[in-house]
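**Student:** Got a predicted model here, sequence first, then my questions.
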Amino acid sequence: MDFRLTEDQRALRKGVRELLARLFDREALRAAVDAPSLDRGLWRELGAAGFFALRLPEEEGGVGLGLPEAVLAFEEAGRCLVPGPLVATHVAAGSVPGAAEGSTVVTEVDEGLVPWLDEADVVLGDATGAVPMRSVDPLTPLHRAPGLVGTTGVPDTADVLPTTGVAVLLTAAEQVGSAAATTEMAVRYAREREQFGQVIGGFQAVKHLCAGMLVRVELARAAVWAASVTADPVEIAGAKLLADEAATGNARDCLQVYGGMGFTWEADVHLHLKRAWVRAELRLPAARAEEVVAAGL
């Protein structure tokens, strides 16, 4: 079997990356950090480009692609930290009017948390009595829904697929994109920053950090891509575990490569780490994902 991306898949990934570079560049990212609110114009642009309708059949006005293609698109979204309930809106396309077109923002109650509640038009799940809470990620406002917590049981196939499993996997894809971005940031900085008369990328300790980051990315990406083909609940859980580890671990190592500069507000490294922390607690967090994998073994 040939597991390489097809020409169409490579073109899709390239197109999404170029689209997001135009719609949400670093200047837009920093502006969103300074004044966090959901950009409805960006949402409609994504809808017009087919981002939310990627998996809808063509006869229903969608693009007619599958989960592997959606994973590629969400990896690119994670790479540039696009804010907003992207996954919930994408999963709701076809069932919630306006979600596919980006005219309706959909969020959901997940693990007792509700991202972007104040900005959403539709909330999936019971958010009655939800109260605002301080979010570690300045680009992900959160509410806590009282009495709603993640279950500790092991979901079976019926529970995980088709909607919950898709949401978990797309969240994992975002984590992979973030992990890839911090790897590239670390390598780029290591090639530019000089210390003791040479670039720090020449030091063995820095080389090891960057190599470890690359290994995490490739392992997590392979797991996410494989799960997108099989749609197996156990593989999805394993992919989420690896993707969470890659996103948080790579952001931490990127901070180490950057040194003191990485801990400043002006650097983007902390934004990747904070988003990775939040994603890791949403949609099958580690404790539950481990139970799924353990039961499968």
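**Tutor:** Good, I have the coordinates. Numbers count the residues shown, from 1 in each chain.
**Student:** rest of the way, CA atoms for contacts and neighbours
**Tutor:** Noted.
**Student:** Ignoring the adjacent residues along the chain, who's closest to the most centrally placed residue in the chain?
**Tutor:** For the chain, the residue nearest the mean C-alpha position is Glu174 (2.1 Å; Cα atoms, centre = their mean). Nearest non-adjacent residue to Glu174, counting by Cα to Cα, 6 or more residues apart in numbering: Gly78, 3.9 Å away.
**Student:** next, the one to line up against it:
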Amino acid sequence: MRFQLTEDQRALRDGVRELLARRFGAEALRAAVDRPGRLDRALWRELGTAGFFALRLPETHGGVGLGLPEAVLAFEEAGRALLPGPLVATHLAAGAVPGAATGEAVVTTAGNGLVEWLAQADVVLGDAAAAEPLRSVDPLTPLHRVASGREVDPLTVLLTAAEQLGSAGRVCEMAAQHARTREQFGRPIGAFQAVKHLCAEMLVRTETARAAVYAAAVTADPADIHTARLLADEAAVRGARDCLQVHGGMGFTWEFELHLHLKRTWVRTHRAGEVTESEESLAAELLAHPT
């Protein structure tokens, strides 16, 4: 079984990254932070036109006709760019909810007792009648709490893991770049052993999570998906914290992109069910198939 990206997959990844860099770069990200709770509908429709939501729909149904591995690559780029909105829910609703595939409709779901972007959603899957607003740590992910949510779909778990992988990769790059350029005592801080270790550990966690997420996208096996989720969560959350340590006091500032990655990674860990749920699901799968 090969896990190397094909030429078409690399082109898809690069195309999504280029689109997001053009439409949701640093200035757009800061503008979104300054208007929390407002979703850019023009960008949402542009994502629809580009096939982001219809990526896995058959061409006979107006989709792109690709598979889960390609969706994982697209969501990895979305996580890297900190793209806001209920992306996973809308993507999974394409083909079932009118307008979701084209970006004309914003779809969210009451999963695990939480609802993202409730006020901006056109369609809510699940019961959100008695939803109570929460103060979200992430300014780009407004949250509501509901008494009970829908059972979390394994694909939600996997695509969320892909977003976490995108954040992990981005903060790893940020740490390495800062370590190369920031100097103390006449030397780049990357020359000091403590910083070297932080950056190396971030890279190892990120690449381990990447292998697990890509493998789960190929197999779609529940045990592989939960393994990928656990590794991606760790790579994203610990990576953001370690990146903050590399940057020192600058990493704590509101204006810096890093703190948004840290807060988004925290929120994502709750979207796909609690970590213990994935641990228990993985344990159950392993016990059921001990070989």
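**Tutor:** Structure's in. What do you need? Keep in mind that this is a model prediction, so the values were computed, not measured.
**Student:** Correct me if wrong: the residue nearest to Glu174 of the first structure contacts Ala180.
**Tutor:** No. The criterion here is Cα atoms under 8 Å, and Gly78 of the first structure misses it with Ala180 at 9.1 Å.
**Student:** Glu266 of the first structure - how many residues pack around it?
**Tutor:** By the other Cα atoms under 10 Å criterion, the neighbourhood of Glu266 of the first structure contains 11 residues.
**Student:** so how far is Lys207 of the first structure from it?
**Tutor:** Using Cα to Cα, to the nearest Å, Glu266 of the first structure is found at 25 Å from Lys207 of the first structure.
**Student:** hang on, the earlier thing: does the residue nearest to Glu174 of the first structure sit in a helix or strand, and which one?
**Tutor:** helix 67-79 (DSSP states H and E).
**Student:** what's the mean distance for that helix versus the second structure?
**Tutor:** When the second structure is superposed, helix 67-79 of the first structure averages 0.2 Å from its matched positions, counting by mean Cα distance after the TM-score superposition for the first structure.
**Student:** ok, then the element right after that helix?
**Tutor:** Next along the chain from helix 67-79 of the first structure, counting by DSSP H and E, comes helix 86-92.
**Student:** Where do the helices of the first structure begin and end?
**Tutor:** 7-23, 26-34, 40-48, 67-79, 86-92, 157-160, 163-192, 204-230, 233-258, 269-281, 286-296 (DSSP state H).
**Student:** What lies in contact with the fifth one?
**Tutor:** I take that to be helix 86-92 of the first structure. 51-53, 99-100, 104-108, 163, 166-167, 170-171 (Cα atoms under 8 Å, 6 or more residues apart in numbering).
**Student:** Who wins on neighbours among those?
**Tutor:** Neighbour max across the contacts of helix 86-92 of the first structure (other Cα under 10 Å) = Leu170, 31 neighbours.
**Student:** what's near enough to touch the residue nearest to Glu174 of the first structure?
**Tutor:** 173-178.
**Student:** what about the residue lying closest to Ala186 of the first structure once chain neighbours are set aside, how many neighbours?
**Tutor:** Spatially, and ignoring its direct neighbours in sequence, Ala186 of the first structure is nearest to Cys254 (5.1 Å; Cα to Cα, 6+ apart). Cys254 of the first structure has 30 neighbours, counted by other Cα under 10 Å.
**Student:** What does Cys254 of the first structure correspond to in the second structure?
**Tutor:** Counting by TM-score structural alignment, Cys254 of the first structure lines up with Cys243 in the second structure.
**Student:** For that match, which residues are in contact?
**Tutor:** Applying Cα under 8 Å, 6+ apart, the residues contacting Cys243 of the second structure are 171-172, 174-175, 198-199, 251, 258.
**Student:** What span of the second structure is stretch 176-190 of the first structure aligned with?
**Tutor:** With TM-score structural alignment as the criterion, stretch 176-190 of the first structure aligns to 165-179.
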